[in-house]
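A.B. asks: Sequence and predicted model, in that order:
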Amino acid sequence: MTALRAGRGFALVSPTRIDDELADALTAEGPVKWLIAPNLFHHLHIGEARRRFPKALLLAPRGLAKKRPDLTVDHALEDGLPGELAEHVTHVPLQGADRIREHVLFDRASGTLVATDLVFNVTKPEGLVTKLILSLVGANGCLAQSRSWRLFTSDGARFRESLAAVLELPIRRLVMAHGEVVEEHAHDLLRQALGFAAPPAALTAGVI
């Protein structure tokens, strides 16, 4: 789960289980105004989060309501972000991958990109099964895009255009659902992980 501050409130991206202590800590910092399911896979604890924060708006991709008829989606991510949230967060839909419908979010104040399943960064996988699965998808021990995206993507050209739009953002920090946060050289490392050529300056500086 990632908490993004927007004005006086917060957006929770991919909410996990929230106990009383965490709920109190969050509300002490400001109201939780938005709950975001950033793709069709990360929605397991959205219902629980909504019961915790009943006044929060639920934002999700079109198609989630079919998977989760128990949820009422207040705003489709395909329509952009609602007012106050859009003032602080940039939203990029990953076009051409309708099987997952992922939307990445960029916090302009901190330069943080929230890329839920776009890349993995499990640098120290634990257990043989985890290592095997990560090896099969090409993401064992490094920042990488899972080979599963080949199955998710139906229009490669549109998908690459979306990735190019993501890389136009001034990314300083990278957060994803699976793996460690990237605190340094986030933009160049993401560019490499997505298969885009690194700029000469980055290569010269030994960033990659």
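C.D. replies: Sure, I can see it. Numbering: from 1, shown residues only.
A.B. asks: For the rest of this, base every contact and every neighbour count on C-alpha atoms.
C.D. replies: Will do.
A.B. asks: Run a quick check on residue 84 versus residue 7, I expect a contact.
C.D. replies: Yes. Using CA atoms under 8 Å, residue 84 makes contact with residue 7 at a distance of 7.1 Å.
A.B. asks: what packs against the longest helix seen in the chain?
C.D. replies: Criterion DSSP state H: the longest helix present in the chain is helix 156-167. When contacts are defined as 3 or more CA pairs under 8 Å, 6 or more residues apart in numbering; DSSP states H and E, helix 156-167 sits against strand 89-93.
A.B. asks: Take this one as well and set it beside the first:
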Amino acid sequence: MSNSAQELRKLDEGLWTLDTTFTRLGCKGSLRMTVLETATGLVLHSPVALDKDVRNALRSLGEIAVLFAPNLFHHMYLHAAQDHFPNARVLVPKGLERKIGKIANSEIVTDKTVVADGEIEHATLSGHDLNETVLFHRRSGTLVTADLLYNYQPEHNFTEKLFFRAIGCYGAPGVAFYHRYAIRDKSGIAPFQEAVGSWPVKRIVMCHGRIVEAPEAAGIFTSAWQRFA
């Protein structure tokens, strides 16, 4: 897969996205990487395939400080990103090395992990098989998630619209019904909702679906998860 037709899109001060696609079982899906600027460099949330032009564009923005794998499924391009940016910290969820093998110089994300001191906060949905950690970028007021919220709309391709309508994530932000089968311990949901709800979120950027821009964005996210609590 090539990103040659893709460009970094600036959404806010210190915030960019790169929209691309992936193919699975013969179907094309949308995929998004988020770039967060901090005083110590750039954080690449869920790295995607990066061609030379995109890598140069990223370097023109600043040093790549962190490669962030948000959960146990968003890792397809992590090793390639390490090859491109060997000096970056690599933050991964617990259990990822058991799934894909050794990840050189990686750090497992915990509650005590500092992604970017005073600039990025994080919360992990414990007791869930995804083991996903979301990020909150204070400068831009942006919550970044991979798979904990979807928002598919008319601009997406037919196959995606069909699938995400079937799982209840078409036309408005929503949580796929199948998450209930991945929850091993519901006690982790309430503190996770509390953490996200405490942040002044004005935007949600997810890896799949239309970005949510709303002053009540934190409430949209926590309310979507309420039925699983």
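C.D. replies: Great, that's in hand. Note that the coordinates shown come from a computational prediction; the quantities given were computed from them, not determined experimentally.
A.B. asks: Start from the N-terminal end of the first structure and give the helices.
C.D. replies: Counting by DSSP H, the helices of the first structure are 20-29, 46-52, 64-67, 83-86, 128-136, 149-152, 156-167, 186-193, 200-204.
A.B. asks: Residue 174 of the first structure is nearest to which of those?
C.D. replies: helix 186-193 (5.8 Å; CA to CA).
A.B. asks: List the buried residues for that closest one?
C.D. replies: Using 16 or more other CA atoms under 10 Å as the test for burial, helix 186-193 of the first structure gives 186, 187, 188, 189, 190, 191, 192, 193.
A.B. asks: just stretch 36-54 of the second structure next, same as before
C.D. replies: 36-38, 41-50, 54.
A.B. asks: what two of those have the greatest distance between them?
C.D. replies: 38 and 49 (22.4 Å).
A.B. asks: Identify the residue range in the second structure corresponding to stretch 132-151 of the first structure.
C.D. replies: Under TM-score structural alignment, the counterpart of stretch 132-151 of the first structure in the second structure spans residues 162-181.
A.B. asks: cool, and stretch 109-121 of the first structure?
C.D. replies: Going by TM-score structural alignment: stretch 109-121 of the first structure matches residues 139-151.
A.B. asks: And the matching stretch, end to end?
C.D. replies: 23 Å (CA to CA, to the nearest Å).
A.B. asks: again with stretch 111-130 of the second structure
C.D. replies: By CA to CA, one end of stretch 111-130 of the second structure lies 16 Å from the other end.
A.B. asks: got it, and stretch 134-145 of the first structure?
C.D. replies: Taking CA to CA, the first and last residues of stretch 134-145 of the first structure lie 10 Å apart.
A.B. asks: Could you do stretch 148-156 of the second structure as well?
C.D. replies: Span of stretch 148-156 of the second structure from end to end, CA to CA: 19 Å.
A.B. asks: what comes up buried for that stretch?
C.D. replies: In stretch 148-156 of the second structure, counting by 16+ other CA under 10 Å, buried: 148, 149, 150, 151, 152, 153.
A.B. asks: What of stretch 91-101 of the second structure?
C.D. replies: In stretch 91-101 of the second structure, counting by 16+ other CA under 10 Å, buried: 91, 92, 93, 94, 96.
A.B. asks: And the second one? What does it align with in the first structure?
C.D. replies: Residue correspondence, TM-score structural alignment: residue 92 of the second structure in this structure matches residue 60 in the first structure.
A.B. asks: Need the residues that contact stretch 47-65 of the second structure.
C.D. replies: 1-4, 7-8, 20, 31-34, 40-44, 67-69, 75-78, 80-81, 84-85, 87-89 (CA atoms under 8 Å, 6 or more residues apart in numbering).
A.B. asks: from what I can see residue 165 of the first structure touches residue 91, true?
C.D. replies: No. Between residue 165 of the first structure and residue 91 there is no contact under CA under 8 Å: 10.3 Å.
A.B. asks: Can you pick out the residue with more neighbours from these two?
C.D. replies: residue 91 (20 against 13; other CA atoms under 10 Å).
A.B. asks: which one in the second structure is aligned with the more buried one?
C.D. replies: So residue 91 of the first structure corresponds to residue 122, using TM-score structural alignment.
A.B. asks: returning to what we had before: so can I have TSV of the buried residues of stretch 91-101 of the second structure showing distance to residue 131 of the second structure?
C.D. replies: Listed next are those as TSV, based on distance: CA to CA, whole Å:
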residue	distance to residue 131 of the second structure
91	13
92	10
93	6
94	7
96	9
